[in-house]
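K.L.:
Have a look at this fold, sequence not included:
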């Protein structure tokens, strides 16, 4: 009897006590069946009031956390109540998931394990069907997402990633200065202006009015959407997207020189694309030596490479005046160089220079958006393709935000009062 009292205390379900235990060794899985007795306190599932009048009862078995190596089953009498307000209603039990034959503790453990394991691995570990695990995890992420605090956010960032084949895109909206730091807030489909409308409905008009800065690429759809919903916003163009345009221009110079060069020169240009596009500081050993040899034999590529290496200084200035002088001097170096792709690039930057120089006024984390894109792609790749698109978006949010922190034991057990 003393042992059962210990188990009752460990179980911690108020109003229940352990009245018996049996071990079932039949089949492939060893089970322990814990029979629970009641202490006569019943709550109506309709109105939440305590009711003493019982209509009928039935036996129910539910899954609970593993007891050592045993799969644990709780067996108890569940009752239907005669409530004066609601009529005949099944009682509400706080430790059970609604409409599920599992305890809340098991659901929590499954959802936490899904943060660090695949759905299939969690299903194997917990002896559950993978579909059951997926639904439990999906519901837990939806609940965490609905309870997130969106207060104190003044800077948003947005970018898109391609998914699968064809022109299929997801847009990721991130908070870059929230109370919990930089994190993804929302994942939606598409990259047009109208595709962001669900985000603004979710985020709220009042919060949108408090947004002072938005970090994005030069996509017209994102720019129009943010300006339409955030009256006082200042646009900052993402450094990595601007640099991508410059690298494309450098590659165009390389291809033009390859076509213009003779047979011997083509041999030196062959296979040098990626070492040319990389930053000089990131090249080591043979790659660095090969780049130096390439730059020594072609003047245009040498000049284009120098301009590419120096362009990143534009984001190092604190004052717009100094940054603008640097940009004007950078453009002057294009004179007489016959670098047509660079001249097109310079014209594009002139059209968007205010958004680039906006970084001088607000130093935000420009690298976070690019890093998040890579992380989101890895999440999709590890899953080998999600059949449930909504679940895929939720997993990206979870993996790139504070709700994805692994917390296996966040809540104390609700023990019976002593």
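P.N.:
Cool, the structure landed. A quick note: this is a predicted structure, and the numbers were derived from the prediction, not measured.

K.L.:
CA only for contacts and neighbour counts going forward, please
P.N.:
Noted.

K.L.:
can you give me the helices for the stretch 201-350 of the chain?
P.N.:
Assignment of helices within the stretch 201-350 of the chain using DSSP state H, counting those that start in this stretch yields the ranges 205-209, 220-229, 239-260, 263-269, 273-277, 285-297, 299-311, 320-332, 340-351.

K.L.:
Pipe these into CSV and attach mean neighbour count and distance to residue 194 per row.
P.N.:
Converted to CSV, the helices of the stretch 201-350 of the chain look like this (neighbours: other C-alpha atoms under 10 Å; distance: least, C-alpha to C-alpha, whole Å):
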stretch, mean neighbour count, distance to residue 194
helix 205-209, 15, 16
helix 220-229, 17, 8
helix 239-260, 17, 22
helix 263-269, 14, 45
helix 273-277, 17, 35
helix 285-297, 14, 45
helix 299-311, 17, 34
helix 320-332, 14, 33
helix 340-351, 16, 24
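
K.L.:
can I get those helices in TSV with distance to residue 170?
P.N.:
Shown next, in TSV, are the helices of the stretch 201-350 of the chain (distance: least, C-alpha to C-alpha, whole Å):
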stretch	distance to residue 170
helix 205-209	21
helix 220-229	13
helix 239-260	17
helix 263-269	37
helix 273-277	27
helix 285-297	35
helix 299-311	30
helix 320-332	33
helix 340-351	25
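
K.L.:
I'd like to know which of those is closest to residue 196.
P.N.:
helix 220-229 (6.9 Å; C-alpha to C-alpha).

K.L.:
out of the helices of the stretch 201-350 of the chain, nearest to residue 101?
P.N.:
Judged by C-alpha to C-alpha, the one of these that comes nearest to residue 101 is helix 205-209, at 39.7 Å.

K.L.:
tell me what that closest one is packed against?
P.N.:
With contacts taken as 3 or more C-alpha pairs under 8 Å, 6 or more residues apart in numbering; DSSP states H and E, helix 205-209 sits against helix 220-229.

K.L.:
take the one below as the second:
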């Protein structure tokens, strides 16, 4: 019964004690008979001298550190000419490891949204032990056999170090409503992205319907060259929004510098915090904010025009229209910008014109890479938490654990060596 509570079938508990440190020591023996010969692979069951006793860390009991002491059984092989001996292999711990698999699962759950250093301190075990558990149980690349289809692919880049152009590319998908990491690519070059896409098994490449991306031409061309015309490449609307809102913000900065010079100090101070007001939709503004916006526009017609054009573009994205209708409306918007005399949106218009197909594909199924952005936000937190984590393989492991760890290692779905 106690062995079942410990999560270890095939184990006989001989007695339990506490050592001078207050740690719980469980002395036990295996009730399983025989093992597989490590030389010939035959099942063997003739016992010989036992191996040396070992002490394995296990999950805490009543808040105390818990260890299992066991003397592994050894068997001699009568099939081998040299009568080789083999230590019994059981499924609840790995040979040459200092803890049980149940304890490894405990550590992996603690590692979710935490750091190796923190878990090491909390559990009073070495950094290397925690790192070893992570290495044994979390793969450094995707296992394609576990995936039945890839309807959506999301691709985006993140900077590994703040202020540096040291990018890695994150490839994700949504499976049954859950975010899944597919790859962390070492750079954002088209060749690197294309190579990964080509590594996706043919059976899964055939299931891809949509690739969500920002407007980086390397990502877009890699997707088109590998998946062809049958797959829609969708430019993420939030990346598009960021581009035209940046142009509005540039006008704000320019106009606020001008107004600071031209307006009396008390009048200029009435315009405090307009940056946040300009980032809101008119329908979201309070009465006080609307008054401040009206005052701002009284002093700057360019800001008024830029704000209205920016909100008009957002309104187009919020409409339930087809991609053809969206294209017409966006072309009308471009004409309005040109008639306004503003030049702040010129570079955005060029991007919009060059990528009209990818941008308006959003309206076909209103699919965006919001799940990619959600992933990137979590990864940014992970980067801050695990400062200096720059190795793409290790980053993949930590992302996989943070995204999927509870599903993988909860009591109902526990699986080690994934």
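P.N.:
It's in. This one's a predicted model, so the numbers in the text were calculated from it and none came from an experiment.

K.L.:
Need the TM-score from the superposition.
P.N.:
Their TM-score after superposition, calculated using TM-score structural alignment, normalised by the length of the first structure, is reported as 0.84; 402 aligned residues with a C-alpha RMSD of 3.0 Å.

K.L.:
just to confirm, which helix or strand has the counterpart of residue 2 of the second structure in the first structure in it?
P.N.:
Correspondence of residue 2 of the second structure to the first structure, assessed by TM-score structural alignment: residue 7. Taking DSSP states H and E as the criterion, residue 7 of the first structure maps to helix 2-11.

K.L.:
what comes up buried for that helix?
P.N.:
Within helix 2-11 of the first structure, the residues scored as buried using 16 or more other C-alpha atoms under 10 Å are 8, 9, 11.

K.L.:
out of these, who's nearest residue 323 of the first structure?
P.N.:
residue 11 (65.0 Å).

K.L.:
that older thread, would you mind giving the buried residues of helix 2-11 of the first structure as TSV with distance to residue 328 of the first structure added?
P.N.:
Conversion of these to TSV gives the following (distance: C-alpha to C-alpha, whole Å):
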residue	distance to residue 328 of the first structure
8	77
9	75
11	72
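
K.L.:
quick one: residue 172 of the first structure is in a strand?
P.N.:
Yes. According to DSSP: H, G, I helix; E, B strand; the rest coil, residue 172 of the first structure belongs to a strand.

K.L.:
which one is it nearest to, not counting chain neighbours?
P.N.:
Spatial nearest neighbour of residue 172 of the first structure, chain neighbours left out: residue 187 (4.7 Å); criterion: C-alpha to C-alpha, 6 or more residues apart in numbering.

K.L.:
how about that neighbour, what's its match in the second structure?
P.N.:
In the second structure, the residue matched to residue 187 of the first structure (TM-score structural alignment) is residue 184.

K.L.:
do residue 149 of the first structure as well
P.N.:
Using TM-score structural alignment, residue 149 of the first structure sits opposite residue 146 in the second structure.

K.L.:
Then residue 158 of the first structure?
P.N.:
By TM-score structural alignment, residue 158 of the first structure lines up with residue 155 in the second structure.

K.L.:
for residue 53 of the first structure, same thing?
P.N.:
Residue mapping for residue 53 of the first structure onto the second structure gives residue 46, with TM-score structural alignment as the criterion.

K.L.:
surely that match meets residue 76?
P.N.:
Yes. The pair residue 46 of the second structure and residue 76 qualifies as a contact (C-alpha atoms under 8 Å) at a distance of 5.6 Å.

K.L.:
Neighbour count for those two, which is higher?
P.N.:
Taking residue 46 of the second structure and residue 76 together and counting by other C-alpha atoms under 10 Å, residue 76 has the greater number of neighbours (21 against 14).

K.L.:
ok, and the closest non-adjacent residue to the more buried one?
P.N.:
Once chain neighbours are set aside, the closest to residue 76 of the second structure by C-alpha to C-alpha, 6+ apart is residue 85, at 4.3 Å.

K.L.:
go on, residue 29 of the second structure?
P.N.:
Here the nearest residue to residue 29 of the second structure in space, its sequence neighbours aside, is residue 12; by C-alpha to C-alpha, 6+ apart that works out to 5.2 Å.

K.L.:
What about the counterpart of residue 124 of the second structure in the first structure, how many residues nearby?
P.N.:
Taking TM-score structural alignment as the alignment basis, one finds that residue 124 of the second structure is matched in the first structure by residue 127. By other C-alpha under 10 Å, the residues close to residue 127 of the first structure number 12.

K.L.:
Please apply the same query to residue 166 of the first structure.
P.N.:
Quick note: residue 166 of the first structure (other C-alpha under 10 Å) scores 7 neighbours.

K.L.:
can you check residue 13 of the second structure too?
P.N.:
The local packing of residue 13 of the second structure (other C-alpha under 10 Å) involves 18 other residues.

K.L.:
which position in the first structure aligns with it?
P.N.:
In the first structure, the residue equivalent to residue 13 of the second structure is residue 18, according to TM-score structural alignment.

K.L.:
gap between the aligned partner of residue 304 of the second structure in the first structure and residue 405 of the first structure?
P.N.:
In the first structure, residue 304 of the second structure lines up with residue 302, judged by TM-score structural alignment. Using C-alpha to C-alpha, to the nearest Å, residue 302 of the first structure is found at 47 Å from residue 405 of the first structure.

K.L.:
what's the answer for residue 187 of the first structure, then?
P.N.:
In this view, residue 187 of the first structure and residue 405 of the first structure are 18 Å apart by C-alpha to C-alpha.

K.L.:
Which one's more surrounded, those two?
P.N.:
With other C-alpha under 10 Å as the criterion, residue 187 of the first structure and residue 405 differ in neighbour count, and residue 187 comes out ahead with 23 against 13.

K.L.:
Surely that one is in a strand?
P.N.:
Yes. Counting by three-state DSSP, residue 187 of the first structure is part of a strand.

K.L.:
State the distance from it to residue 117 of the first structure.
P.N.:
Plainly put, residue 187 of the first structure is 22 Å away from residue 117 of the first structure if you go by C-alpha to C-alpha.

K.L.:
quick revisit: who's in contact with the match of residue 13 of the second structure?
P.N.:
For residue 18 of the first structure, the contacting residues are 4, 5, 7, 8, 34, 35, 36, 37, taking C-alpha atoms under 8 Å, 6 or more residues apart in numbering as the criterion.

K.L.:
swap in residue 69 of the first structure?
P.N.:
Contacts for residue 69 of the first structure (C-alpha under 8 Å, 6+ apart) come out as residue 30.

K.L.:
Now do it against residue 101 of the first structure, distance only.
P.N.:
Residue 69 of the first structure sits 20 Å away from residue 101 of the first structure, going by C-alpha to C-alpha.

K.L.:
Same question for residue 333 of the first structure.
P.N.:
Counting by C-alpha to C-alpha - residue 333 of the first structure and residue 101 of the first structure are separated by 72 Å.

K.L.:
now do residue 39 of the first structure
P.N.:
If you go by C-alpha to C-alpha, the gap between residue 39 of the first structure and residue 101 of the first structure works out to 21 Å.
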